[in-house]
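J.: Here's a sequence, model it:
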Amino acid sequence: MPKPKTNLILNSKPQSQITLSEYITAIAWSSNSKYLAAATASGEIVLIDEAKAGNDLAQKQTELQAPTEISVDCLGFSADGRWLAAGGQDGKVRVWDLAGAQPAIASTIDLGKTWIEHLVWHPTRSEFAFGLGKYVQVWSAETLDIVTTLHFEQSTVLAIAWHPSGDYLSVGGDGGIKVWAAQDWYEDPILFEMPTAAAKMVWNPSGEYLVASTLDNLVVVMQWLGKDFDASPWRMQGFPGKIRYFDWTASKTSPLLASSSGSDVVVWEKHADLNVGWEGEVIKGHNNIVGFVAFKPKTETLASADENGRIAIWKDAKDWVQALETPMGEITALQWQPQGKKLAAANADGQLMLWTESSQGKGFR
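T.: This next block holds a predicted model:
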């Protein structure tokens, strides 16, 4: 393993942690960093109010939903932090209003027996999109009503991503990607065809590129030209296994893309020569499958986490700086606080952990 650097980015030990009832399936920060939410495989949903003083997460915690023994698999906050939505195996999407003195359930959307696995909020409006079999529905938290229902047609929806401008919604599944214009939901979507199913999709923060992985371990980076994709996307192959996660950084003129596959973390950068395309560099710090990669907001500091509980921190997306101390258990969620001062991680034993910025690491970019 690499030798640790003296300048740490985060304190090695968690500042605080709590243990929930089961395997933690999802975590989410609100954009203003006030709230951290977590959901479990037993249906438990908790809200942590980071505005409250102290490091005791138990004293900051509000239980939004007690364990139901039915998994909650996705959750997220609206852009303004007022609303929290969650969905899962019971076919219901629940929406909480956080504007009052206490969180209050605003709506429960009953969708029958459809498992809700994907839910993504609009980048500026209080609207969210979620997968519903072969359909995607867009809901408004303000009106508590449907905005539109989109038919993907080819297959069950496997991925959903809003363009950062909020003007387009991209949906992936068998046969490729469809992109609908929010200005006119009835207009035919743009279709980007693939020989197999698009499994994961992430727009870079400026909205210039969309990366997608397929079920046969192909990665495609498409350049967005404003109303359509460039006809010649970049294709990357040769990954050791399933693509588990992507993340982009917005800190450079040329964006960086991190991907995880097997025990490899690869950092991609677009070469100045268009004929070369995107070049990838493997950074080595894991011996187990890496489930998550996450750039600290507006920096090139990268966190990566694996199935053995190892979380590595990298400077400039290439230089190993430190490993965070965690219990030995699969990391099931990893997310930087939007302000970048804390890192949250969760594991298969129900532990939710928070690390804080080290005074040694201030000034690192």
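
J.: Please make it C-alpha for all contacts and neighbour counts, starting now.
T.: Fine.

J.: Number of residues surrounding residue 65?
T.: 14 (other C-alpha atoms under 10 Å).

J.: do residue 181 as well
T.: Residue 181, neighbours per other C-alpha under 10 Å, totals 18.

J.: Equivalent analysis for the one 10 residues further on, please.
T.: Other residues near residue 191 come to 17 when the count uses other C-alpha under 10 Å.

J.: Quick check: the gap between the closest residue to it other than its chain neighbours and residue 356.
T.: Leaving aside its sequence neighbours, residue 191 sits nearest to residue 178 (C-alpha to C-alpha, 6 or more residues apart in numbering; 4.6 Å). Residue 178 sits 40 Å away from residue 356, going by C-alpha to C-alpha, to the nearest Å.

J.: With residue 201 instead?
T.: Taking C-alpha to C-alpha, one finds residue 201 at 29 Å from residue 356.

J.: got it, and residue 279?
T.: 32 Å.

J.: Show me which of those two is the more surrounded one.
T.: Per other C-alpha under 10 Å, whichever of residue 279 and residue 356 has more neighbours is residue 356, with 19 against 12.

J.: this one next, for a side-by-side:
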Amino acid sequence: MTSTQPLLRERLCGELQQAITALSWSADGEFLAIATAGGELLLLDFRAGCEELLQGLSDTSLDAIGFSADGQFLMAVGQAGELLLWELGGSGVRPIAFAPQPLGAGWLDAAAWQPRGLLLAMAAGRRVRLWDGALRQWRPDSLELPGTAQCLAWSADGRRLAAGGDQGRWWLWPVTLPGRPRQRRSGRTGFG
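T.: Below is the predicted model:
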């Protein structure tokens, strides 16, 4: 008879001022970002054994956070309607904050990093915008939608971007051709 070890054991715990709304691990597992309904953003650096409060308590929530695939950037979006970005210099190095970037779309619910690249897709109302981490600027080719985008997902190879929105609509784009999305509404799932 073999003894079974518990799969999960608490190793570390902590508290922030408000409810936790989002968690994100860096690809190498060295960092964990924690966001709250009160706008707090905490970065845990496991290799250095330290934590850094990147943003303190505010009156707006953070709802989506994530690390770029290479771990160079951390992003956060939420109720304030602006993109918050930090450049990470590695373990033990204090992150550098970019100036907040207002997107003029109210609450931002969805943002997603390209799995094998440095493109960050942002759902801002009826537009999907792309921030290019390699160039550190917005790409000019935003995607205009007939409805509001509420969620985003990249394909595993990073070549396609999907958005889901209001009224059961969804859109799909090849990344190299950011023109008009293909849209189908013929069946319950959208497939013919």
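
J.: List the TM-score for the superposed pair.
T.: The TM-score (TM-score structural alignment, normalised by the length of structure 2) is 0.89; 187 aligned residues with a C-alpha RMSD of 2.1 Å.

J.: got the residue ranges for the helices in structure 1?
T.: 57-60 (DSSP state H).

J.: check contacts around residue 103 of structure 1.
T.: 64, 96-97 (C-alpha atoms under 8 Å, 6 or more residues apart in numbering).

J.: Please disregard the earlier target; I meant residue 182 of structure 2.
T.: 171-173.

J.: quick one on the thing from earlier: tell me the buried residues within the contacts of residue 103 of structure 1.
T.: With neighbours counted by 16 or more other C-alpha atoms under 10 Å, these contain buried members at 64, 96-97.

J.: buried residues in stretch 59-79 of structure 1?
T.: Quick answer for stretch 59-79 of structure 1 (16+ other C-alpha under 10 Å): 60-62, 64, 67, 71-79.

J.: Oops, could you answer that again for stretch 159-166 of structure 2 instead?
T.: Buried, per 16+ other C-alpha under 10 Å, within stretch 159-166 of structure 2: 159-165.

J.: would you turn these into a markdown table with distance to residue 114 of structure 2?
T.: Formatted as a markdown table, these follow (distance: C-alpha to C-alpha, whole Å):
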| residue | distance to residue 114 of structure 2 |
| --- | --- |
| 159 | 8 |
| 160 | 9 |
| 161 | 9 |
| 162 | 11 |
| 163 | 13 |
| 164 | 17 |
| 165 | 19 |
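
J.: State the distance from the nearest residue to residue 145 of structure 2 once chain neighbours are set aside to residue 137 of structure 2.
T.: Excluding the flanking residues, the one nearest residue 145 of structure 2 by C-alpha to C-alpha, 6+ apart is residue 126, at 5.0 Å. Separation of residue 126 of structure 2 from residue 137 of structure 2 (C-alpha to C-alpha): 20 Å.

J.: what about the two, which has more around it?
T.: Legend: neighbour count by other C-alpha under 10 Å for residue 126 of structure 2 and residue 137, higher for residue 126 (16 against 10).

J.: Translate the more buried one into the numbering of structure 1.
T.: The alignment partner of residue 126 of structure 2 in structure 1, by TM-score structural alignment, is residue 134.

J.: For residue 148 of structure 2, state which of the contacts of residue 182 of structure 2 is nearest.
T.: Among those, residue 171 lies closest to residue 148 of structure 2 (C-alpha to C-alpha), at 11.0 Å.

J.: Looking at the alignment, what corresponds to residue 77 of structure 2 in structure 1?
T.: By TM-score structural alignment, residue 77 of structure 2 lines up with residue 87 in structure 1.

J.: Let me see the contact set for the closest residue to that match other than its chain neighbours.
T.: Leaving aside its sequence neighbours, residue 87 of structure 1 sits nearest to residue 93 (C-alpha to C-alpha, 6+ apart; 4.5 Å). When contacts are counted by C-alpha under 8 Å, 6+ apart, residue 93 of structure 1 touches 85-87, 108-111, 116.

J.: my read: residue 46 of structure 2 touches residue 31, true?
T.: Yes. Under the criterion of C-alpha atoms under 8 Å, residue 46 of structure 2 makes contact with residue 31 at 6.2 Å.

J.: give the contact list for the aligned residue in structure 2 for residue 67 of structure 1.
T.: Alignment note (TM-score structural alignment): residue 67 of structure 1 maps to residue 57 of structure 2. Residue 57 of structure 2 sits next to 17, 38-40 when contact means C-alpha under 8 Å, 6+ apart.
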